[in-house]
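Asker: Build me a model from this:
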Amino acid sequence: MIQTVIFDMDGVIVDTEPVHHYAYHEHFKQLNIEISPEMYSSFTGNSTKNIFQRLKDEFNLAEDVETLVNTKRNLFNDAFDSKEDLYLLDGVEDLIKDLHQNGMQLVLASSSAKVTINRIFNRFKLHQYFTHIVSGEDFPKSKPHPAIFQHAAMISNTSVENCIVIEDSTNGVLAAKAAGIYCIGYDSFHSKMQDYSKADEVITNFNELNYIRIRQINPS
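Answerer: Sure thing, here's the model as predicted:
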């Protein structure tokens, strides 16, 4: 019986990708490096720290990873604060409220930094619905490594057999499955170049999910 729903954030709860895209590419210009669309899409689900570690190795960047991360984060924060047309994705707030009102435990497991998660949760008043928030910055390896989801299940005091994950990225789906957790892939028009073939099921709209539907999922 499903007791805990673990949500990814970017691309599942809110579409911050345009803001991230702007911040990353402004930073790439500053660093004078060119990133192909294929390489950029492979970053989805990775922590900023691990992305810049990869770029530092690939392009032999002089700056240390922490400096690179902070520069990009500042660009993101400036763009985020000035962006008025930022909304929760269609249907996700209704789903969150439905699950919460019916006693389902909700946990966030996002590759984003805590400061970014809190910025979004404060803006949309989401803290009240989630018992735990897990940030990818606390783990040495990003999705598709399963550590973030294993930890989310552990702190929720729920066995992986009684959890589900909602993810929009290839790396997130692979991480959920590596953790032994039933995974719903969210394939929206915001998703780009992502593979959901390993997901247990795929939805294209949150109106396909509700408390009763999720409660009936049998991961075995």
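
Asker: Please count neighbours and contacts with C-alpha atoms only from this point.
Answerer: Noted.

Asker: Touching, S169 and G45? I think so.
Answerer: Yes - the criterion here is Cα atoms under 8 Å, and S169 meets it with G45 at 6.2 Å.

Asker: Comparing those two, which residue is more hemmed in?
Answerer: Each of S169 and G45 has its neighbours counted (other Cα atoms under 10 Å); S169 has more, 30 against 27.

Asker: and for comparison, fold this next one:
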Amino acid sequence: MATAASTSSLITLKSNSALCCTSSLSFTATQVIKTPQSVSSSSLTSSINGCTRISGTVLKNNNGFRRKRSGVVCSAASSNLPKALLFDCDGVLVDTEKDGHRISFNDTFAEKELGVTWDVDLYGELLKIGGGKERMTAYFNKVGWPEKAPKGDQERKEFIASLHKRKTELFMVLIEKKLLPLRPGVAKLIDQALGSGVKVAVCSTSNEKAVSAIVSCLLGPERAEQIQIFAGDVVPRKKPDPAIYQLASKTLGVEPSSCVVVEDSAIGLAAAKAAGMKCIVTKSGYTADEDFLNADAVFDCIGDPPEERFDLAFCGSLLEKQYVS
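Answerer: Model (predicted):
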């Protein structure tokens, strides 16, 4: 377990699957976390489903882990903040996949009378392929191309592009009507970053117009003006390739080691880690059971008060974290 008596003391928290700060959030990996003076070993004794839980102490000056009702907010004391906070879009800013992108794909297929429908489970499997055009191409290559599809490779590429363009138009209607809300805590964390001079970007395999619509319509024009978007075909290779995060790092003028990424999927996590960045996972509807062993932290969402999970200071603390085996 842990012992703690001073500001320099360390808590080692181990679990094969998770360290629970509340019943619904977790860290992965073995982490060494600095704690303030007021933490005592007696306050670090409870366990939930095999996960160590921090409880029972109100910490001085809100440093370290702040007591928050029945759980804690992950807000580690940090002299360092990330230089850039990079968000994936779908599943991180908005849980768009099942009732947004999937519906828009199906409506496009119906309009074109292709005789194709992607159900919830099938679409979950297809999400393992980054990029909508790539997703459709892989699907048709596997199950056979619709009768209305052209035969030549170049013509099929243009056919896929036209389907994706229409799908994006239908998806943007859903966003503009605000039928899909921001996930809890997204606006809060972005405001903390922008207010602290931390650069913010959205890095997504989705179409740039769709991502821009989400940022503009749901986060508002004032925030949108301060957020750089890297999306769609801006890089030749989609996640899990790190190209989009490498481009963001270079364009923003920030070293990868000073970036913290918020992702929701295993392929996004792989891209962030391959780019040399810290990565927090906020699980989404389709990704809850994916393997996030390499993540620096794993939560069910970012969260707004009084159900806040983590904040900008916690993101900064990841840049200073020590890990032990």
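
Asker: Would you mind reporting the TM-score between them?
Answerer: After superposition, the two chains reach a TM-score (TM-score structural alignment, normalised by the length of structure 1) of 0.87; 218 aligned residues with a Cα RMSD of 2.4 Å.

Asker: For whichever strand or helix holds M172 of structure 2, which outside residues touch it?
Answerer: Here M172 of structure 2 sits within helix 153-176, counting by DSSP states H and E. Here helix 153-176 of structure 2 makes contact (Cα atoms under 8 Å, 6 or more residues apart in numbering) with 100-101, 104-105, 107-109, 132-133, 136-137, 149-150, 180, 207, 209-210, 213-214, 217-218.

Asker: now with 6 Å?
Answerer: Helix 153-176 of structure 2 is contacted by residues S104, F105, T108, P150, A210 when judged by Cα atoms under 6 Å, 6 or more residues apart in numbering.

Asker: Which parts of stretch 227-243 of structure 2 count as buried, going by neighbours?
Answerer: Using 16 or more other Cα atoms under 10 Å as the test for burial, stretch 227-243 of structure 2 gives 227-232, 234-235, 238-243.

Asker: S197 of structure 1 in helix, strand or coil?
Answerer: coil (DSSP: H, G, I helix; E, B strand; the rest coil).

Asker: Trace it over to structure 2, please.
Answerer: For S197 of structure 1, the aligned residue in structure 2 is L293 (criterion: TM-score structural alignment).

Asker: how about the helices in structure 1?
Answerer: 17-31, 37-42, 48-59, 65-82, 92-101, 114-124, 147-155, 170-178, 211-215 (DSSP state H).

Asker: quick one: which of those helices is nearest C163 of structure 1?
Answerer: Closest approach to C163 of structure 1 among these (Cα to Cα): helix 147-155, 7.1 Å.

Asker: Structure 2: matching residues for the closest one?
Answerer: Helix 147-155 of structure 1 covers residues 243-251 of structure 2 once aligned (TM-score structural alignment).

Asker: once the two are aligned, what's the mean deviation for the matching stretch against structure 1?
Answerer: Once fitted to structure 1, stretch 243-251 of structure 2 is off its aligned match by 0.9 Å on average (mean Cα distance after the TM-score superposition for structure 1).

Asker: got a list of contacts for that stretch?
Answerer: So stretch 243-251 of structure 2 is contacted by P256, A275 (Cα under 6 Å, 6+ apart).

Asker: Quick check: buried residues in that stretch?
Answerer: Buried-residue list, stretch 243-251 of structure 2, by 16+ other Cα under 10 Å: A243, I244, Y245, Q246, L247, A248, S249.

Asker: Pull the distance from it to the chain's centre.
Answerer: 16 Å (Cα atoms, centre = their mean, to the nearest Å).

Asker: What sits closest to the residue nearest the centre of structure 2 if chain neighbours are left out?
Answerer: In structure 2, the centroid-proximal residue (Cα atoms, centre = their mean) is E263; its distance is 2.1 Å. Leaving aside its sequence neighbours, E263 of structure 2 sits nearest to V281 (Cα to Cα, 6 or more residues apart in numbering; 4.9 Å).

Asker: Now which residue in structure 1 aligns to that neighbour?
Answerer: When structure 1 is aligned by TM-score structural alignment, V281 of structure 2 is paired with G185.

Asker: tell me the contacts of its match?
Answerer: Neighbouring residues of G185 of structure 1 by Cα under 6 Å, 6+ apart: E167, D168, Y196, A199, V202.

Asker: let's go with 10 Å and repeat that
Answerer: By Cα atoms under 10 Å, 6 or more residues apart in numbering, the contact list for G185 of structure 1 reads 12, 165-170, 172-173, 194-204.
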